[in-house]
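> Show me how the following folds:
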Amino acid sequence: IALLNVWGVGDSLPKSQDRLFNPQALIPPRPTISTVQWVTGTQYITPADMDLLISGPDRPPSKRMLAQHAAEAEQTRRAGRAGANKQAAAAAGAAGDSSEEGYWAYMQRQVQERTEKLGLVGDNMENLEQNSASWAEEASKFVGKQKRGLATGLIKAKFGL
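Got it, this is the predicted structure:
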């Protein structure tokens, strides 16, 4: 009786209709990278490329992407309003003052913008420094743990434990 359960009674199983691969699906092209780029790490893949590779072109946008698009649309709408207000003020003031900024005002604005950008770069460098320091600390902890494991393994092997 046990052999009948293991080997069956000679009936063939019906062919499964399940498919693991859809031959009609479009496969996106593989990203190409040279060996030098791979070794040096200079080739980056964007999140959009990664989304396309993982989920294909028919993936619906995520909630985060929808929220980001809504925020960008709101910001564009506000900028459009502010631009319309500036144009109206410039048209009203065109009779008396010139609407163009002077040379020194332009230079002052450029220095201010560059100072802000340098501040952002400085903040990013500080974050990078903290991240690399924490990574180096974690790497040294890992190496120490591996050394301890190797030493205890050698001692156990030597004494037959």
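> from here on, contacts and neighbour counts on C-alpha atoms
OK.
> Helix, strand or coil: sort out residue 104 for me.
Following DSSP: H, G, I helix; E, B strand; the rest coil, residue 104 is assigned to helix.
> The structure of the following sequence is requested for comparison with the preceding one:
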Amino acid sequence: MKNILYLIITLFISFNLVSCEKENDIGGGSTSTDNNYIKVYEKDLIYAIRLAYTIVPDGNNYKVYEKDLIYAIRLVYTIIPDGQNYKAYNKDLINSTNLAYTIVPDGQNYKVYNNNLINSTNLVYTIIPDGQNYKVYNKNMISSSELAYTIVFPQ
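This next block holds a predicted model:
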């Protein structure tokens, strides 16, 4: 469930930074051939072996894939804009039954909620800017022990 929330947050952030042109390869490289993709790493471990997801623009939407496996069978989420918010759906199943997360802006940060349940009980992640990247924390617990992911944008 944490992975889904992270993907949604990543897609939301990537949607706002779509003008980025290439990935900053910090310590490890990637097998992906396109440097325009957004990479999501476990905790703050920015190494190819710790790559969790790759986010790929798809028109106005985003596709989230496992690691750097950009194949339909490896599609995890599709993120689409919904007013000021973003919705993350399982695979490419864009319907209310397959809604996994709702990403909501919160000042400079983002909150990721289960389904369409925007309340503190259903808060899954908080996404906070960290220089050119973003940090994804479990729930609202902003501490190094609760760091779930680091989102690295192309530069």
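> Could you get me the TM-score between them?
Superposed pair, TM-score by TM-score structural alignment, normalised by the length of structure 2: 0.18. Supporting alignment: 57 aligned residues with a CA RMSD of 5.7 Å.
> which parts of stretch 112-127 of structure 1 are buried?
Within stretch 112-127 of structure 1, no residue is scored as buried using 16 or more other CA atoms under 10 Å.
> Can you give me the separation between residue 123 of structure 2 and residue 111 of structure 2?
7 Å (CA to CA, to the nearest Å).
> Settle it for me: which of those two has more neighbours?
Set residue 123 of structure 2 next to residue 111 and count neighbours by other CA atoms under 10 Å: residue 111 wins out with 27 against 20.
> ok, now which ones touch the more buried one?
Residue 111 of structure 2 makes contacts with 9, 103-105, 123-127, as judged by CA atoms under 8 Å, 6 or more residues apart in numbering.
> switch the cut-off to 10 Å
The contact partners of residue 111 of structure 2, by CA atoms under 10 Å, 6 or more residues apart in numbering, come to 5, 8-9, 85, 101-105, 118, 120, 123-128, 136-137, 139-140.
> In helices, which of those residues appear?
Counting by DSSP state H, the contacts of residue 111 of structure 2 place 5, 8-9 in helices.
> got a winner among those residues for most neighbours?
Neighbour max across these (other CA under 10 Å) = residue 9, 34 neighbours.
> And that one, how close does it get to residue 79 of structure 2?
9 Å.
> what's the answer for residue 103 of structure 2, then?
In terms of CA to CA, residue 103 of structure 2 sits 9 Å off from residue 79 of structure 2.
> thinking residue 149 of structure 2 is in contact with residue 136, fair?
Yes: using CA atoms under 10 Å, residue 149 of structure 2 is in contact with residue 136, at 5.0 Å.
> any common contacting residues for those two?
Common neighbours of residue 149 of structure 2 and residue 136 (CA under 10 Å, 6+ apart) are 2, 6-7, 10, 40, 42-44, 125, 127.
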